[in-house]
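*Asks:* how would this look folded up:
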Amino acid sequence: MTRTRTLFLCAATTLLAAATLPGTAAAVTPAAPREAQPCVRSPHPVDGPGRQVLETVRRAKHDLDLKSVLVRVTVDGHELVTDAVGESMTGVPAEPDMHFRAGSVVFPYMTVTLLQLVEQGVVGLDDPVGRWLPELPHGDRITLRMLGDATSGIHDYVTDPAFLAQLEAEPFRHWTPEELVGIADPEHLWYEPGTNWSYSHANFVLLGAALEKITGTRLDRLLEQHVTGPLGLDDTRNSFTPDIPTPVLHAFTSERGTYEESTFWNPSWTTAPGAVITTQICDLARSAEAIGTGELLSPSSFRTQLDPGTVGLGGPTDTCPATVCVPDFNTPSTHYGLGLLVANDWVVQNPSFSGYAAIEAYYPGQRVAIAVATTKGCNTPDGNTAEVIAKELSTVLVPDHPLK
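*Replies:* This is a model prediction of the structure:
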């Protein structure tokens, strides 16, 4: 999820304070969570790929005018590099164990949970969502699969100019699911459900609500039971407030015209209540490994997550503009799966909002996981800078098959 705005002059607030792959899935029951290890800087390598990773990160921090960069790379589950460069706040060095907002990293957690429920026979992937959300317009034609793979035809409220204006004017405002879905206007779809692809945050607001109705369990507890608990992601958690667990990686942005702190802007608009997560860089790398290998799914469910029928979808219609329904990754090797992106065989999620950017990326061919989180400086360019760095790192680590 990305909001890009023209940057303006920095203020003195600087001083104040996010195609099928080789089958590597394990059994449905994951291995026991690994013993928790502190998330700290690894010894600096003197040569080899680890040193190249650090050099790339330091160069990118300078070239992109970033305030901080956190990075962790693993190969076959073993640490290659963990580091943090820059500052959280002026005079406060960034550290690997600092927590940051992870946004859409939670989307594959939601779809993994859904696929597990399908495996257990609780639901069918093509069951109409109206069975659990009877008030949803077109709920008899929109399925659970369509919510997870963004083919429902429901508008994205994040592209709505009036919503963006309110978000800019009131960054601390709490948004309810009803308000967000109302802005998305599900009564008037962009296209017939299942016939096209368009990214919409509303899909995951609705999927979260459906998962709660299906299981009778609050979403944050459901995700902990099905994903973060089994994987040992102890530093990845939901909050129903803008709070972030300490230690905090602070964020700054110029998107409202002045360079200002945005750490505690209210993230309630980003997804369903119970799925508004923060994490740290070691958990993010572990998440990349688990999601990228299908660790929590059967091989058949993992194949479905990677391609639920979305390859080739994404095009303008009479009602869905080209700027929305033609994804910028509309190439034969890149598509959206169930809550994740498959890009040149890398399995990816890449949140970016309110001054935070991050990415988790996994390449099964060489079992490489890349996790990067960044915060903005005064003149940081628009876009997901963590993704920019991850792509550069992929050319170092997998030069014959980089992330594109």
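*Asks:* switch to C-alpha atoms for all contacts and neighbour counts from now on
*Replies:* Noted.
*Asks:* and the gap between P273 and V347?
*Replies:* Here P273 is placed at a distance of 25 Å from V347 (C-alpha to C-alpha, to the nearest Å).
*Asks:* these two - which one has more neighbours?
*Replies:* V347 (26 against 23; other C-alpha atoms under 10 Å).
*Asks:* now do the contacts for L249.
*Replies:* L249 makes contacts with 88, 94, 98-100, as judged by C-alpha atoms under 8 Å, 6 or more residues apart in numbering.
*Asks:* measure it to K376 for me?
*Replies:* For L249 relative to K376 (C-alpha to C-alpha), the value is 11 Å.
*Asks:* next one: W197
*Replies:* According to C-alpha to C-alpha, W197 stands 31 Å off from K376.
*Asks:* what segments of the protein are strands?
*Replies:* Listed from the start of the chain, the chain has strands (DSSP state E) covering 66-75, 78-89, 92-93, 100-101, 237-238, 252-253, 260-261, 277-279, 334-336, 341-343, 346-349, 352-353, 356-363, 368-376.
*Asks:* quick one more, to check against the first:
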Amino acid sequence: MTRPCIRLRRGILVAAAVGALVAPTAGGGAAAPPSAEGDLATRPSPSPSGGEVRALTPEVQQQIDQAVQQVLKEAGVPGVSVGIWTPDGGEYVKSFGVADKDTGQKMTPDLYTRIGSETKTFTVTAVLQLVDEGRIGLDDTIDKYVQGVPNGDKITLRQLAGMRSGLFNYSEDEDFFKALTSDPQRPFTPQQLLDYSFKHPVLFPPGEKFYYCNTNLILLGLVVEKMSGEPLAEYIQDRVLDPVGLKHTLFPTGNEFPSPHAQGYTNQTATGKVENSTDWNPSWGWAAGAMISRLEDLRVWARTVATGQLPDGGRLISPATQKQRLITPPTTIPGAGYGLGIFDVQGWIGHNGSLPGYESLTIYLPSARTTLVLVLNTDIGHDNEEPSTLFGDAITKIISPEHVFNLPAQPASR
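*Replies:* Below is the predicted model:
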């Protein structure tokens, strides 16, 4: 009998475990990276009449309201918060539905949320900072830092960050699923997570295919710890969150969850029935998906991760390294490319996140200097689509019809 697979789910891209890479169609290819990363921040924004991004007029905002409410109803999503920011000062920040189905508490934009695979953008940023410092190289093989990795003498850090290692995804392992769902409060160590992966044979030679795999990020987290001499959570706090000014973003060490937060609802359970997963221990996601944030912090992070620039104009990542990050080869999904812990879908750059009970989407459209962030309190799909993608698609059809976030879900490996 087939049942849902627990995964730090798909992140952005769900690829069949051995699905072949296919090139995007000619009209929907991932955008090429800019010649200089600074271009992302300095490029002039087209006028609203130019068709790039529509001005957030009352009429457009009403259209967004209607689209969000329709998805909320059709997909059965309890609650969602949406933020859109344009360079001319346009702003749309609204919440819909409920944060708690039992009490009827309303969803509000100030709630903390689990951001799942958006954690990958922070972990890879830490890796790229170490690259800038000359302490590691993107083309170093992982066996230089972590022993016992299958094909470790052939898999590079670049391939890990770009989801092209060929390693098995630990969160697709049957024993892992049973361990997590039988005791969602239990903590996992990074080595335990790797053990679930390494008992499986490698899926393909390094670099041959794209395969979205959480194992890659666990390894990169260990590289950061080894080369920085700090726990990953502390390094990200000191070197990423503090410089960017993200005061409401954290890397939890257990199942702590700051208040206020929404209750999360999932069917990624042992029985397949919907359960409240708010207090599940996210250590099973660690460097691939354990972090927590809020809508406003994700607004700031969207531009920072897409450009490498700090809000004060300084650099988080050097222009040369950021340029490497934004090389986004095609994936198994037409119109979507994946770089180093970041994706490009029809020009929108960023990442999404999904883990039991919560989903998020944080993306930035460099050509229009526009940000879209949304957070919701379920990961239960609708018509085989991620709810975050349904919202992203509906909203971008209105605000950026030439750049629609149309990321179709792909079949899981089992």
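*Asks:* superposing both, give me the TM-score.
*Replies:* Once superposed, chain against chain, the TM-score is 0.81 (TM-score structural alignment, normalised by the length of the first structure); 355 aligned residues with a C-alpha RMSD of 2.6 Å.
*Asks:* more neighbours, W197 and K376 of the first structure?
*Replies:* The residue with more neighbours, out of W197 of the first structure and K376, is W197; 30 against 27, by other C-alpha under 10 Å.
*Asks:* counterpart of the more buried one over in the second structure?
*Replies:* Superposed on the second structure with TM-score structural alignment, W197 of the first structure falls opposite F210.
*Asks:* isn't its match right next to L160, touching?
*Replies:* No. Counting by C-alpha atoms under 8 Å, F210 of the second structure does not reach L160; the two are 10.4 Å apart.
*Asks:* what's the span of stretch 363-373 of the second structure, first residue to last?
*Replies:* Start-to-end, stretch 363-373 of the second structure (C-alpha to C-alpha) is 6 Å.
*Asks:* okay, and that stretch goes to which residues in the first structure?
*Replies:* Going by TM-score structural alignment: stretch 363-373 of the second structure matches residues 361-371.
*Asks:* aligned against the first structure, show me the partner of R325 of the second structure.
*Replies:* In the first structure, the residue paired with R325 of the second structure according to TM-score structural alignment is Q305.
*Asks:* now for its match, how many residues are close by?
*Replies:* 28.
*Asks:* so what's the nearest residue to it once chain neighbours are set aside up against?
*Replies:* Excluding the flanking residues, the one nearest Q305 of the first structure by C-alpha to C-alpha, 6 or more residues apart in numbering is L338, at 4.8 Å. Listed by C-alpha under 8 Å, 6+ apart, the contact set of L338 of the first structure reads 108, 111, 145, 148-150, 304-308.
*Asks:* again with E37 of the second structure
*Replies:* Counting by C-alpha under 8 Å, 6+ apart, E37 of the second structure has contacts 307-308, 319-320, 322-323.
*Asks:* quick check: it vs G134 of the second structure, distance?
*Replies:* Separation of E37 of the second structure from G134 of the second structure (C-alpha to C-alpha): 20 Å.
*Asks:* so P34 of the second structure touches A306, yeah?
*Replies:* No. Counting by C-alpha under 8 Å, P34 of the second structure stays clear of A306, with 11.3 Å between them.
*Asks:* more neighbours: which of these two?
*Replies:* Using other C-alpha under 10 Å, the more surrounded residue of P34 of the second structure and A306 is A306, with 26 against 13.
*Asks:* counterpart of the more buried one over in the first structure?
*Replies:* Alignment note (TM-score structural alignment): A306 of the second structure maps to G292 of the first structure.
*Asks:* cool, and G245 of the second structure?
*Replies:* With TM-score structural alignment as the criterion, G245 of the second structure matches G232.
*Asks:* count the residues that sit near its match.
*Replies:* Neighbours around G232 of the first structure, by other C-alpha under 10 Å: 18.
*Asks:* how close does I64 of the second structure sit to T125 of the second structure?
*Replies:* Applying C-alpha to C-alpha, the value for I64 of the second structure to T125 of the second structure is 32 Å.
*Asks:* now do the contacts for the equivalent of W85 of the second structure over in the first structure.
*Replies:* Superposed on the first structure with TM-score structural alignment, W85 of the second structure falls opposite T74. Contact partners of T74 of the first structure, counting by C-alpha under 8 Å, 6+ apart, are 80-81, 285, 368-370.
*Asks:* S262 of the first structure now?
*Replies:* By C-alpha under 8 Å, 6+ apart, the contact set of S262 of the first structure is 250-253, 354-355.
*Asks:* just M1 of the first structure next, same as before
*Replies:* Residues in contact with M1 of the first structure (C-alpha under 8 Å, 6+ apart) are 103-104, 270, 350-353.
*Asks:* redo that, cut-off 6 Å
*Replies:* Under the criterion of C-alpha atoms under 6 Å, 6 or more residues apart in numbering, the contact list for M1 of the first structure reads 351-352.
*Asks:* from Y109 of the first structure, how far off is it?
*Replies:* Taken as C-alpha to C-alpha, the span from M1 of the first structure to Y109 of the first structure is 16 Å.
*Asks:* what is the neighbour count of V75 of the first structure?
*Replies:* By other C-alpha under 10 Å, 17 other residues sit near V75 of the first structure.
*Asks:* I'd like to know how far the nearest residue to it once chain neighbours are set aside sits from N384 of the first structure.
*Replies:* In this structure, V75 of the first structure finds its nearest non-sequential neighbour in V368, 4.6 Å apart by C-alpha to C-alpha, 6+ apart. From V368 of the first structure over to N384 of the first structure the distance is 21 Å, taken as C-alpha to C-alpha.
*Asks:* A94 of the first structure pairs with which position in the second structure?
*Replies:* Match for A94 of the first structure (TM-score structural alignment): M107.
*Asks:* can you pull out the helices in the stretch 301-414 of the second structure?
*Replies:* For the stretch 301-414 of the second structure, the helices defined by DSSP state H, counting those that start in this stretch cover 319-325, 387-399.
*Asks:* out of those, which is the most enclosed?
*Replies:* Of all the helices of the stretch 301-414 of the second structure, helix 387-399 has the most neighbours on average by mean count of other C-alpha atoms under 10 Å, namely a mean of 22.
*Asks:* now that one, how far from the centre of its chain.
*Replies:* Mean-position distance between helix 387-399 of the second structure and its chain equals 16 Å (C-alpha atoms, centre = their mean, to the nearest Å).
*Asks:* neighbours around the residue nearest to V75 of the first structure, how many?
*Replies:* Each residue near V368 of the first structure was counted by other C-alpha under 10 Å, and the total is 24.
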